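*Asks:* Give me a model of this one.
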Amino acid sequence: MLAAMDSQIESLYTERGVEGVRPRFAYPLIRLAHTGPLTIRELADSLDRSHSAMSQTVSAMRREGLVDTEPGADARTRRIILTDRGRDLVPFLEAEWRATEAAVAELDDEVPCPLSAVVTELERALARRPMRDRILSHLEGSLPDPAPRP
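*Replies:* Just a heads-up that it's a prediction; the model follows:
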């Protein structure tokens, strides 16, 4: 469902002439516009994302010419900065972000249980018992080992 929603947001971008931008880029680009340059760690922490996920997002944004890097405080760090193209897109992305939040609120009013509550409950359930463990419990005894040991 989330992939379908992201696809529709992406199609909206394309309809508006915004090419090469994915919905997952919006929040990091908006954050960089408001804070100025940040390291990947700082950006990840500020958005409550993992370093790995943010590193992948930054790489993808860099390929699309939305961000660049500059030397950080020491030789080991690089700071992420907006390019002119990235900066120019921020007003549109902020408007889209607000519109998406309004659309989610509208959806919450139409269904018996708010989407945000469902997500919170799913996160709690997966914290109690991770998806991997749940899948393994259903696989045990039903499939042969894919790589038999000699």
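*Asks:* okay, CA-based contacts and neighbour counts for the rest of this
*Replies:* Fine.
*Asks:* Figure out the length between the terminal residues of stretch 138-145.
*Replies:* One end of stretch 138-145 to the other measures 14 Å (CA to CA, to the nearest Å).
*Asks:* Can you tell me what sits against that stretch?
*Replies:* Where contact means CA atoms under 8 Å, 6 or more residues apart in numbering, no residue beyond stretch 138-145 reaches it.
*Asks:* and residue 142, how many neighbours does it have?
*Replies:* When neighbours are counted by other CA atoms under 10 Å, residue 142 registers 8.
*Asks:* Distance from the chain centre to the helix or strand that contains residue 89, please.
*Replies:* Under the criterion of DSSP states H and E, residue 89 resides in helix 84-110. Offset of helix 84-110 from its chain centre (CA atoms, centre = their mean, to the nearest Å): 14 Å.
*Asks:* list the buried ones in it?
*Replies:* Using 16 or more other CA atoms under 10 Å as the test for burial, helix 84-110 gives 86, 87, 89, 90, 93, 96, 97.
*Asks:* To compare against the first, here's the next sequence to fold:
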Amino acid sequence: MLAALDAQIETVYAERGIEGVRPRFAYPLIRLAHTGPLTIRELAESLGRSHSAMSQTISAMRREGLVDSEPGADARTRRVTLTGRSRALIPFLEAEWRATEAAVAELDEEVPHALSAVVTELTRALERRPMRDRILAHLVEPAAGPARTDTSAPIDPSS
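*Replies:* Got it, this is the predicted structure:
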């Protein structure tokens, strides 16, 4: 579902001629616009994300010409900076962020359980017991032998 929501946000970008920008880029770009250059670690901590996830996001944004880097306080660190292209996008990204928050609030009013509360509860449940563990608890591996040849009853991913 989150992928579908992101795809809808991407269509808003595309309809405005904004290419190469993904929804996951908006918050880091907005944060950099408000704070100035930050290391990947500083940016990750300020957004409550892992260093690894933020590093991947920064790499993707760099490929799209949205961020650059400059030397940090020592030879081991680099500070992430906005490019002219991303600075020009910030007003739109801020407006889109506010509009997305309003749309989520609207959805929360339409459904019996607030989307944000459901996401929080799912996150907590997965912290207690990761999805991997849940899958492994239900996984019954086939006995060794020939590969499945019965294609008359395909697996239905929706069931």
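*Asks:* Make TSV from the buried residues of helix 84-110 of the first structure and add distance to residue 26 of the first structure to it.
*Replies:* Shown next, in TSV, are the buried residues of helix 84-110 of the first structure (distance: CA to CA, whole Å):
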residue	distance to residue 26 of the first structure
86	10
87	11
89	9
90	8
93	6
96	9
97	8
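*Asks:* how near is the most centrally placed residue in the second structure to residue 69 of the second structure?
*Replies:* Nearest residue to the geometric centre of the second structure (CA atoms, centre = their mean): residue 24, 4.3 Å. Distance, residue 24 of the second structure to residue 69 of the second structure, by CA to CA: 19 Å.
*Asks:* Out of the buried residues of helix 84-110 of the first structure, which is nearest to residue 15 of the first structure?
*Replies:* Nearest to residue 15 of the first structure among those, counting by CA to CA, is residue 96 at 12.9 Å.
*Asks:* so how far is residue 90 of the first structure from the closest one?
*Replies:* From residue 96 of the first structure to residue 90 of the first structure the distance is 10 Å (CA to CA).
*Asks:* same deal with residue 22 of the first structure?
*Replies:* Using CA to CA, residue 22 of the first structure is found at 13 Å from residue 90 of the first structure.
*Asks:* go on, residue 97 of the first structure?
*Replies:* Separation of residue 97 of the first structure from residue 90 of the first structure (CA to CA): 10 Å.
*Asks:* what is in contact with these two at once?
*Replies:* Common neighbours of residue 97 of the first structure and residue 90 (CA under 8 Å, 6+ apart) are residue 26.
*Asks:* Looking at the first structure, name the residue matched to residue 77 of the second structure.
*Replies:* Matched by TM-score structural alignment, residue 77 of the second structure corresponds to residue 77 in the first structure.
*Asks:* Grab the nearest non-local neighbour of the residue nearest to the centre of the second structure.
*Replies:* residue 57 (7.6 Å; CA to CA, 6 or more residues apart in numbering).
*Asks:* Buried residues of whichever strand or helix holds the one you found, list them for me.
*Replies:* Per DSSP H and E, residue 57 of the second structure falls inside helix 51-63. Of the residues in helix 51-63 of the second structure, 54, 55, 57, 58, 60, 61, 62 count as buried by neighbour count, 16+ other CA under 10 Å.
*Asks:* In the first structure, what residue spans correspond to strands?
*Replies:* Remark: strands assigned in the first structure by DSSP state E are 38-39, 67-71, 78-82.
*Asks:* Who are the packing partners of the shortest one?
*Replies:* Spelled out, that is strand 38-39 of the first structure. If you count contacts as 3 or more CA pairs under 8 Å, 6 or more residues apart in numbering; DSSP states H and E, strand 38-39 of the first structure packs onto strand 78-82.
*Asks:* neighbouring contacts of the strand it packs on?
*Replies:* So strand 78-82 of the first structure is contacted by 29, 32-33, 36-40, 58, 66-72 (CA under 8 Å, 6+ apart).
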